[in-house]
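> one predicted model, sequence on top.
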Amino acid sequence: MSSYQELVQQRDELNQKIEAARKSAIADAVAKARALVAEFDLTVQDVFPSGRKGRAKSTAGIKVAPKYRDPATGQTWTGRGKAPKWIDGKDRTQFLIA
């Protein structure tokens, strides 16, 4: 059985070998990527698109016109979120803003 000090030394040597192998693999990957970019005349946008295409825009924070009005108080509600007490549980068609 190896002593603690021997195991620590082996770990350090192994970590150095791992780091060297990682750097070599990264260098190979970068060289391949550069060759492909040059071969196909790619741009940064080709390789790393912004990701905004095809995604729906967030509606958070966008002001919306009111859809309902309380005739007694003049309070309005957009129809989003929790319904106010003056319209909750009632037929909403009578409160629609024309």
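Looks like it arrived, so ask away.

> going forward, measure contacts between C-alpha atoms and count neighbours the same way
Will do.

> now the helices for this protein?
For the chain, the helices defined by DSSP state H cover 4-40, 44-47.

> out of the ones you listed, which is the most enclosed?
The highest mean neighbour count among those, using mean count of other Cα atoms under 10 Å, belongs to helix 4-40: a mean of 12.

> now residue 20: how far from residue 9?
Remark: distance between residue 20 and residue 9 (Cα to Cα, to the nearest Å) = 17 Å.

> I figured residue 76 hits residue 65, correct?
No: proximity of residue 76 to residue 65 does not meet the contact threshold set by Cα atoms under 8 Å, at 9.3 Å.

> alright, now check it against this:
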Amino acid sequence: MTTYQEYQAKIAELQNLAESARRDELNSAKEKIAAIMREHGLTLADLAGTAKPAKVSKPRAPVPMKYRDTATGQSWTGRGRAPKWLEGKNKEDFLIK
């Protein structure tokens, strides 16, 4: 019957073999990549330039005021929720001309 310690030793041995195989695969892949780069005359800078530039958005211009209460001087652009001072009143009476 195999003991726990023997299994641990086998696990450690297999992990070492796996790490060795991984290093070998990575080295092989690096060699293939380097050969392709040499063949086509590519540099690391050529590979790094493949990202798309970030989308630049322009700042929005302020919206002009459309309505003004002449009694209080408050104004509203006409966008969004109507202000309290305009409740129950005709908006047309407060249009800025």
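The structure has been received and is ready for your questions. Predicted, not measured: the structure shown is a model, and the values here were computed from it.

> tm score of chain vs chain?
TM-score of the superposed chains, computed with TM-score structural alignment, normalised by the length of the second structure, equals 0.63; 81 aligned residues with a Cα RMSD of 3.0 Å.

> who has more neighbours out of residue 76 and residue 65 of the first structure?
residue 76 (19 against 10; other Cα atoms under 10 Å).

> the nearest residue to that one once chain neighbours are set aside and residue 86 of the first structure: what is the separation?
Leaving aside its sequence neighbours, residue 76 of the first structure sits nearest to residue 69 (Cα to Cα, 6 or more residues apart in numbering; 4.3 Å). Remark: distance between residue 69 of the first structure and residue 86 of the first structure (Cα to Cα) = 10 Å.

> over to residue 71 of the first structure?
Distance of residue 71 of the first structure to residue 86 of the first structure, given as Cα to Cα: 10 Å.

> the more surrounded of those two?
residue 86 (16 against 11).

> which residue is the nearest non-sequential neighbour of the more buried one?
In space, residue 86 of the first structure is closest to residue 70, 7.0 Å off (Cα to Cα, 6+ apart).

> what's the burial count for the one you found?
For residue 70 of the first structure, the neighbour count with other Cα under 10 Å is 16.

> the one 3 residues further on now?
By the other Cα under 10 Å criterion, the neighbourhood of residue 73 of the first structure contains 8 residues.
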